[in-house]
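Peer 1: Could you look at this predicted model? Sequence included:
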Amino acid sequence: MEWLNYHHLFYFWTVAREGSVTRAAAALHLAQPTLTAQIRTLEGSLGGPLFTRVGRGLAMTDLGRVAYGYAEQIFGLGRELLDASRGRTGAGPIRFAVGISDALSKLTVFRLLRPALELEQPVRLSCIEEGNEVHFAMLLRHELDLVLSDVPFTPRSGPRAYNHLLGEAPVKLYGTKALLRRHPGSFPGRLRGAPFLLPPRDTALRRALDHWLDRERLEPAIVAEISDGALLKTFGGEGRGFLPAPAVLEEAMARQHGLHPAGEVPGIRERIYAVSAERRLQHPAVLAIREAAVREVFV
C-alpha cells in the first residue's frame, strides 16, 4: 500500500500559507534547499507540480489547490484532535463550501443556507458562483461540499454526482404597480407586447418561459437578459419590465423591490437541487439545509 508522507504535505501547506519558500523555511527552521527538495518529493508522489512561478512569487497549480484543500482539512482535524484530547471546548468552525447556480434566487439561497449558520458548532461558509461544469469538477475534486442548482447534474460519463431535490415552487411574473397599470386586463393577455426582463437562454427557467410565451402568442419586448438574479430584480424594481420569480418570494418581492404579481405561469416551477459527490447527505450543514427546505422555504 502506498502511503502519503504527511511531513512533506505539512511543508507544502506551510509554503502555501506563507506565500514563499523563504518565509516557510524560517517558520519551519529548515534550510531552503531542504524544504524545496521535500516539496519536490511530494510532487513526485502526487504526479505533478504544486506551484508555478508568477513573477517573483509562487502560485498554486490546479493540483496544488486540490492538495491544499485536503491539507486544510487534515491539519484542521489534527488541531481539533489536540483540542479534544486536552479537554478544550469550542472546536474550530466546520468548513462548508457551496457552489451556487447564478440562475437561483439569492433570497431563496439565503433562506436555505441560513440554518447552516445557526448550528451549535460554528460553520465557516464559502459560496462560489460558477457555471455547472466548473461546479461539477470542483465537486469531484472535493473542493465543494455541495452545489445548489436549478437543474440536476447529468454527466455523460465517468464519476457521477447525486441529485437531491430540495423542493419546488410555482413561478409568477412580477412588475411594479406603475407597470401593471400600463398593462391592464386579465392574465396573461395583459402581457401581450409588454417589456420583459428574462434570465439567459441557457437556463431551464428561460426555456420553459419561452415555450409558454410562444404558446400564448404574447410576443414580449425583451428589454434585457440578465443572469444575476439580484440585478434582474433591481432592473424590475425600476419598472423596466416584467420578470419571473418563485411564488414563495411574493412578500419579499413587494417589500424589497416594490414588485407585485401579474399572475402565475401555469406548468412552470422553480426547482432547487442539492448536488453532492456522495449518495447519502451526511455533512451537518447539508442536513440543516435539507430540513430548512421542507420546514421553511418550500411550504
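Peer 2: All right, it came through fine.
Peer 1: contacts and neighbour counts: CA atoms only from here.
Peer 2: Noted.
Peer 1: Just give me the neighbour total for W3.
Peer 2: Each residue near W3 was counted by other C-alpha atoms under 10 Å, and the total is 6.
Peer 1: ditto for F10
Peer 2: F10 is flanked by 18 other residues according to other C-alpha under 10 Å.
Peer 1: got another, please set it beside the one above:
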Amino acid sequence: MKTTGFNYRHLYFFWVVAKEGGVTRAAERLGLAVQTISTQLALLEKELGKSLLQPQGRRLVPTEAGRLALGYADQIFLLGEQLQDALADADAEKMRLTVGISDSLPKLMAYRMLDATRSMNVAVKLVCLEDEFTSLLADLALHKLDLVLTDRAVPAGASLRVASHLWGESSMKLFGVPGLAARYQQDFPRSLNGAPFLLPTRNNALRGRIDEWMVQQGVRPDVVGEFEDNAMLNAFGRKGLGLFFAPASLAAEIAEQFGAVLVGDASALREQFYVISNERKISHPALQVILDAVQRTGSTH
C-alpha cells in the first residue's frame, strides 16, 4: 500500500545504521541516544510494512527489502550531499562539474577533453573521479556523475539511458626511455621481436587493436607488464621497465613529463576517446561546451 508523508529522517537513520553495521555505532556517529535510533528504525519499518535489518553475528545487515531500500537511500543522500556542495559552489559563483574518468584513459588526454570548460564565462569547479568503465556508467545513470570520459563507446544494446559522443581519435606512437628506445629504433617495427612491452590489460579497448597490430607486423614482443590503470603503465614506462604506446597527439607531453623518446610510429593503430552523457532533459552547461568544441574542431586530435 502506498504511504503518504514519507519521513526521510527515519530513512536517514536506517541508512547510517546500515552503513555503520549497528545501532550503537550509528548513535555515536550521529550524537544521539541508542533508544532514539531504535525507535526511528521501528517507525520506518512499521511505515513500510517490511523488516529492513537483521542480525548477522554482532552486526546488523540489510534484509532483501533493506538492500533495495539502501540502494535508493544511497542515491537520495548522495544527491543531498551534492546539492549542498552545489549550493556552496553557487555562493562562490562557481559551476560544479563532476566527471568520471576511465582508468584506461590517458590522463593527459582527459585534461585536453576538459580544457574547453576554461572558456566559459563562469568559473568551473572540476570534481574528477577515477574508476572502471562499467562502474562509471552505473554512477552516470544514477546521476552521481555529470559525464564520463573514456576510450570506448557504450556497448550496443546497453539498457542504460546514456549516450556516447566521439570526442576524437589519435594514431599511436611507441615510446621508451632514451637508453631502452635506442635499442629498438633501428629497423622498426621488426626490431620489436623480444622487446620488453608494457601493455593495457585485455579488457582495455585498445589492447585488442595492439595485439592485431603486432600480428600484422609479424613481431612477438616480451610483455613484461599489463595494467588496467594507464597512469600506472606510464609510471612504469618512465622507470624504463618497457616500451609503451601513447597517442601521437600527446607526443610532446609524453617527452616532457615522462622523459620518453619516440621509438617508432604505429600510425595504423588508433585510439578513440569518448564523452558519455546522461540522457536528461536539461543538459549541464559545461557538458554542452565540451560537445560544442568537438563539433567545431572535428573528431581528430
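Peer 2: Nice, thanks for sending it over. Quick caveat, the model's predicted, so the values are computed rather than measured.
Peer 1: Which residue ranges of the stretch 51-200 of the first structure form strands?
Peer 2: Secondary structure of the stretch 51-200 of the first structure (DSSP state E, counting those that start in this stretch): strands located at 51-54, 57-60, 94-100, 123-128, 146-149, 162-175, 195-198.
Peer 1: mean deviation of the longest one from the second structure?
Peer 2: Which is strand 162-175 of the first structure. Taken against the second structure, strand 162-175 of the first structure registers an average deviation of 1.1 Å after superposition, with mean C-alpha distance after the TM-score superposition for the first structure.
Peer 1: just the fifth one next, same as before
Peer 2: Aligned to the second structure and superposed, strand 146-149 of the first structure gives a mean residue distance of 2.2 Å (mean C-alpha distance after the TM-score superposition for the first structure).
Peer 1: what does that strand contact?
Peer 2: The list of residues contacting strand 146-149 of the first structure from outside it, by C-alpha atoms under 8 Å, 6 or more residues apart in numbering, reads 97-101, 103-104, 109, 132, 135, 139, 272-277, 286.
Peer 1: List the buried residues in stretch 191-198 of the second structure.
Peer 2: L192, N193, A195, P196, F197, L198 (16 or more other C-alpha atoms under 10 Å).
Peer 1: Pretty sure L108 of the second structure sits against L250.
Peer 2: Yes: using C-alpha atoms under 8 Å, L108 of the second structure is in contact with L250, at 7.4 Å.
Peer 1: quick one: contacts for K144 of the second structure?
Peer 2: Listed by C-alpha under 8 Å, 6+ apart, the contact partners of K144 of the second structure are Q75, L78, L79, T98.
Peer 1: Pick out whichever of these sits closest to F227 of the second structure.
Peer 2: Set against F227 of the second structure, the nearest of these by C-alpha to C-alpha is T98 (25.3 Å).
Peer 1: I figured that closest one hits D139, correct?
Peer 2: No: at 10.8 Å, T98 of the second structure does not count as touching D139 under the criterion of C-alpha under 8 Å.
Peer 1: which of the two has more neighbours?
Peer 2: Neighbours were tallied for T98 of the second structure and for D139 using other C-alpha under 10 Å; the higher tally belongs to T98 (19 against 16).
Peer 1: Work out for me the element the residue in the second structure sticking out farthest from the centre sits within.
Peer 2: The outermost residue of the second structure, judged against the average C-alpha position, is Q35 (40.8 Å), by C-alpha atoms, centre = their mean. Secondary structure assignment for Q35 of the second structure, by DSSP states H and E: helix 34-48.
Peer 1: Could you do A231 of the second structure as well?
Peer 2: When secondary structure is defined by DSSP H and E, A231 of the second structure falls within helix 230-238.
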